[in-house]
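S.K.: sequence? don't have it. structure:
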């Protein structure tokens, strides 16, 4: 991307337009600590999909032209730009945080043609060399950076030394730590150095893009894309939490969920009739394992036609759903984007009649294959198509469906990937699959969310596999088709923590693994590790052994029940954290580095996590382990089970027999808890229990009806609790909802 010499600069309100010999680049001051850099090398009037509102705040900044550079300075940061678009960002003390790399990429051919032919003859996949991209920027790497974010990319918490691609991909094979891409594209990274302020970079480009954090060369890291603009946001703050807050300020924050959606869900691709569903629901209650839904995978549809019901195998529409509703079960069903090509099928006929489907380069409706066979793809980038799709959910809600699970929306296809020249729209603008691919699932979730909200008036549960930055405004996520292997259990923590720091506060993994055969020990350790995840579901695939807890014997049922009940006990704490995230964007499940980014022991801690500020969880993620080392950060920590106290900034050896999840409560904290129920709504939550650790503590607690949007009109309660010298002081800061009948204190 050539720019040449800087020839001029002009300030216009919150923008500075820089003129180079071969480019015009705009610097936009969003806030005192967020700056946008735009090189419109593709399209000057491009409207962001991730950022849907005007985020610019009137911010005072100075602008100065010097001999060979321009300087832009706010109260919190400074940017200098010179010839060839050489730039540097500084913090308010003048320390350089990030600068462009002055050299060129070291483009290497990794193997010779001779070696390549030999490897291919042996059946090996030969790696090709690297290349320059149409859109590209290189940054200096000092060597002491730690990289976080990027959604649920595989591997470890710190992404330094790895390279990734943003290209939503349906990959059923075993996910290993070096996989470049999975189902989601979230081109956001936070960088923490051993000294100095952290910063974040969000690259707002939906085309196939590439992010290398020092794998290619230890001297730099880079962003590249096949097309689109160079459009990135630089943000800084005193702590990593500040960066999460600023990123979610830009791309939006997940709305409050219905309370029941945070409970436990059971699922299998392979419940093939009403009796299968009915049996699982019955055994959940018989074994006293709390459960909100037995979810419907693709088998419930008539010939895999979306928005239909297989009455032959599942009974009359609505009958099974209403039957199970009497015992507290809510219906959640899967919906794929592929519409069966079938004249006489209402969704196909309506889509054809209204010209709602994507077309090939010859303007014919594009056809590929998914579960129903030949299928066509709705053009979700168009508002009228999203409305049609969203309104179609009334067919399901009329049967009693309460939650929607969007799958196969990368979009997946069985006859090879969709060609890049398949024609789609973004709004009224005609474009192609190369631009739309990474936001196809985003647009589908948007249409689903808006449709369900309009139809039901309640907070929609939309779960999606594929998404883009900003999709957290419309959908919860899970990490896709994982496997029943210990390496995928180990990956749960960094994946969910990085998703949380990337804006997705409601996220989970398939407990026990989707593909492959699980076993008793793996199931127990998985449900323990996932106890505080905000999407809490056991799911597995057809053709694998059954994965309901009773399939592994009474001991597993007993332990499994213990941790599902524990999840329900802590629901008000989880709900409080989600309420707080409306203001700060912070996730429920956090890596320790997010809370303690001044403690180098936390920077690459892959096997522990925190729940908010007050709970530390250290799951066992290796087979046969009954003791494990746990790092406790600054403070005093209380073992939840034994009540033993430990001083922080130290390592301890924790006992972890098969029925024990090591977890610790931070001294001087209050944590709200509910009584156990078999499902949310079984009885009123009219009693609040406060778990108190320490002699002094303060806590703010939020309460509403957990269903609709009335809280936005003031129908909620906000309490503050202060614990001092054995006495609890309660203050109802805002009263707009039915109060608790009793509040009890349980002192550790």
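M.R.: That came in fine, so what should we check first? Computed from a prediction, not measured in an experiment: that's the story for all the values here.
S.K.: C-alpha from now on. contacts and neighbour counts both.
M.R.: OK.
S.K.: From residue 630, how far out is the closest residue to residue 591 other than its chain neighbours?
M.R.: Of all residues not flanking residue 591 in the chain, residue 609 sits nearest, at 4.8 Å (Cα to Cα, 6 or more residues apart in numbering). Here residue 609 is placed at a distance of 11 Å from residue 630 (Cα to Cα, to the nearest Å).
S.K.: So residue 294 is in contact with residue 265, correct?
M.R.: Yes: in this structure, residue 294 sits in contact with residue 265. The criterion is Cα atoms under 8 Å, and the distance is 6.1 Å.
S.K.: One more to weigh against that first structure:
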């Protein structure tokens, strides 16, 4: 017995020591590339007009402004320093369960820049050419072209290229300031303000923990699946700053934004050609509008989605009936049931998982037609689940089709270097194969599957899961390099689903929600969700991270976003106990009532989690906030119209409406706005019964007490927030106040 205890204590000691080293001695991160700038004496330093933009080479600095406000600089290089650099390098993208880690080796860096020629071109663009060199005497030429965007005269395009045979990395370096705050970059979970960070932009599985220790360390130790603070399903090379500077890349390759230096920012893209745009506007709202002119915008959700809760269930026909009866006793407004396991359940090491063979399992959902018809009479919809992977179902007794076998035979699957279907380890599956979306025939086949097996079976929506896991060493049907297509894959996956809706005349009637995304995803998907959060209170992978993800993604055009109510990832094994308790669930319910889509999830281990239907207390609480959510439908539909017209998010960071109030810059997840009339401070810490909320200048009314707050200058206040009464303030005189007064009684 003593020997066993000694071994156990030794193991614990080793884990603690290694974890401490992991935390306090992180991986080394390369410094930014810096160099000198030389300008040829033959260059005449004049102000060039590109549409309504001005470009000036003044002394040893490149400066860009706009004629609407010529005195305001919207982009400028660092005086005396190179703003274009290049390098060659090798990178290895290691994939584990859909998560990617990058190992980089630089071979040669050209850090010094000379400008030798500037001229206006016949198409009214401005071309700059010169040489990049280094201390070893190696040189390569570059070309930088500025042109006015065709779509909008407040978007300036730039095109940077060098000798691709020499350089496969490009850098763009330009001025920032110590007090400038950077927001956006798609869906970021740990931080809203990225100033001081070095941020890789790569679509990836987010990982388990993402910096929460010791969970992240142990997840990495045993499966290399812990993730880091920057791993995200939907990273985007785009930002807006507190000084109204905004830039985005059109590139799809792996890119890094280094915002660590006080006086400059550096973009590194794994490419020999960099394309992007610089935006000019005086407000965050207008900058978002200009950006979403390029990306596309998300449409208004179907009206039925706003009328009540979407109940996530697994378990079959009788389970659906049972939960419907339970919720009905409390008059829960139900818009639909989301049946994640509609295609059947299969055993796995992680508990019951799904058969990734997209057809209705009639043994699991018995009497389907009768069930569907009975719920249609109640105006309750069914939603399903699909992803772009397939697994072989030769061991599934009741399979009518083997979609994996069909796709393999037709050559519709992504292949490995032996031209065989690429078997990926994703979720609990080690043999899933991804459909090749560069193949038009494969896309059409997949669309036919979704139509036949989902739409024709009576489903009004579905989760379009995954999209982030295209391997970097895969071979694609049309020859596109996987490193160029990896970040594009979730855009194409969303486009396939959107085409299904359009081609079946279901625009405004059907909905699908995605977790992975990239730059153009807002123009393709109908709804985002924040992925697989841990059932915890933490800021890296728990309830707080879901709020941060909604706020950051809203800056980058993801205007309709939501999270699994209660979180998803459950780890009930020693040394952890990440199981959803009653308090966490109830607080997540409160938070979600103020988002565009009110959807529950049982989690990956339903039996370990408290559910909204678990007891009288949870059902009553859920019913009240489902009714609150439904009562806000007219207000949300107005906000969704703004989203469709201008790209504004429904859930908004206060920065969007109070950009000149420096106090809002530090808000990460503590509070958010629903539109411009409701300020919400959800309770995000266990056992808290108060919230401390920042109220900007204006007249506000506390929902639960009806107390008026006349704020002359932005200030923080603390209010009671017991379960059932999160911090909610509404602008005085807003019609929304009257919508919600019944819940304050």
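M.R.: Arrived safely, thanks for sending. Remember, predicted model here, so these are calculated numbers, not experimental data.
S.K.: Any idea what the TM-score comes out to?
M.R.: Here the superposed chains carry a TM-score of 0.72, computed using TM-score structural alignment, normalised by the length of the second structure; 585 aligned residues with a Cα RMSD of 3.3 Å.
S.K.: before we move on, back to that, mutual contacts of residue 609 and residue 630 of the first structure, please.
M.R.: Contact criterion Cα atoms under 8 Å, 6 or more residues apart in numbering; residues bridging residue 609 of the first structure and residue 630 by contacting each: residue 618.
S.K.: These two - which one has more neighbours?
M.R.: Neighbours around residue 609 of the first structure and residue 630, counted as other Cα atoms under 10 Å, are more numerous at residue 609. The numbers are 26 against 20.
S.K.: Kindly state which residue of the second structure is aligned to the more buried one.
M.R.: Here residue 609 of the first structure is matched to residue 672 in the second structure, going by TM-score structural alignment.
S.K.: Now stretch 365-373 of the second structure: buried residues?
M.R.: Judged by neighbour count (16 or more other Cα atoms under 10 Å), stretch 365-373 of the second structure contains these buried residues: 365, 368, 372.
S.K.: want to throw these into TSV with distance to residue 716 of the second structure and secondary structure?
M.R.: Listed next are these as TSV, based on distance: Cα to Cα, whole Å; DSSP: H, G, I helix; E, B strand; the rest coil:
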residue	distance to residue 716 of the second structure	secondary structure
365	52	coil
368	54	helix
372	50	helix
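S.K.: Closest one to residue 391 of the second structure out of those residues, please.
M.R.: Ranking those by separation from residue 391 of the second structure, with Cα to Cα as the measure, puts residue 365 on top at 20.5 Å.
S.K.: Look up how far residue 549 of the second structure lies from that closest one.
M.R.: On the measure of Cα to Cα, residue 365 of the second structure and residue 549 of the second structure end up 34 Å apart.
S.K.: cool, and residue 251 of the second structure?
M.R.: Note on residue 251 of the second structure: its distance to residue 549 of the second structure, by Cα to Cα, is 22 Å.
S.K.: Repeat that for residue 401 of the second structure.
M.R.: Counting by Cα to Cα, the separation of residue 401 of the second structure from residue 549 of the second structure is 38 Å.
S.K.: Next: residue 684 of the second structure.
M.R.: Distance check for residue 684 of the second structure against residue 549 of the second structure: by Cα to Cα, it reads 14 Å.
S.K.: Please apply the same query to residue 520 of the second structure.
M.R.: With the distance defined as Cα to Cα, residue 520 of the second structure ends up 17 Å from residue 549 of the second structure.
S.K.: Same question for residue 326 of the second structure.
M.R.: For residue 326 of the second structure, the distance to residue 549 of the second structure equals 32 Å [Cα to Cα].
S.K.: what about those two, which has more around it?
M.R.: Summary of the neighbour comparison: residue 326 of the second structure and residue 549, criterion other Cα under 10 Å, with residue 549 having more neighbours (28 against 16).
S.K.: and the more buried one, what pairs with it in the first structure?
M.R.: Superposed on the first structure with TM-score structural alignment, residue 549 of the second structure falls opposite residue 495.
S.K.: any idea how far residue 361 of the first structure is from that match?
M.R.: Computed with Cα to Cα, the distance linking residue 495 of the first structure and residue 361 of the first structure is 38 Å.
S.K.: which residues sit against the helix or strand hosting residue 10 of the first structure?
M.R.: Per DSSP states H and E, residue 10 of the first structure falls inside strand 6-12. Applying Cα under 8 Å, 6+ apart, the contact partners of strand 6-12 of the first structure are 16-21, 63, 65, 68-70, 82-85.
S.K.: what about 7 Å?
M.R.: 16, 17, 18, 19, 20, 21, 82, 83 (Cα atoms under 7 Å, 6 or more residues apart in numbering).
S.K.: I'd like to know which of those residues are buried.
M.R.: Buried residues within the contacts of strand 6-12 of the first structure, defined by neighbour count using 16+ other Cα under 10 Å: 16, 17, 18, 19, 20, 82, 83.
S.K.: give me every residue that touches the third one.
M.R.: Contact analysis of residue 18 of the first structure by Cα under 7 Å, 6+ apart lists 8, 9, 10, 24, 25, 26.
S.K.: Can you say which of those are buried?
M.R.: 9, 24, 25, 26.
S.K.: so which of the residues you listed comes closest to residue 247 of the first structure?
M.R.: Top of the list for closeness to residue 247 of the first structure, among these and by Cα to Cα, is residue 26 at 20.0 Å.
S.K.: I'd assumed that closest one was in a helix, is it?
M.R.: No: secondary structure assignment (DSSP: H, G, I helix; E, B strand; the rest coil) places residue 26 of the first structure in strand, not in a helix.
S.K.: Could you say whether the residue in the first structure sticking out farthest from the centre sits in a helix, a strand or coil?
M.R.: For the first structure, the C-alpha farthest from the mean C-alpha position belongs to residue 67; by Cα atoms, centre = their mean, that distance is 45.4 Å. When the structure is split into helix, strand and coil by three-state DSSP, residue 67 of the first structure lands in coil.
S.K.: Cool, thanks, signing off.
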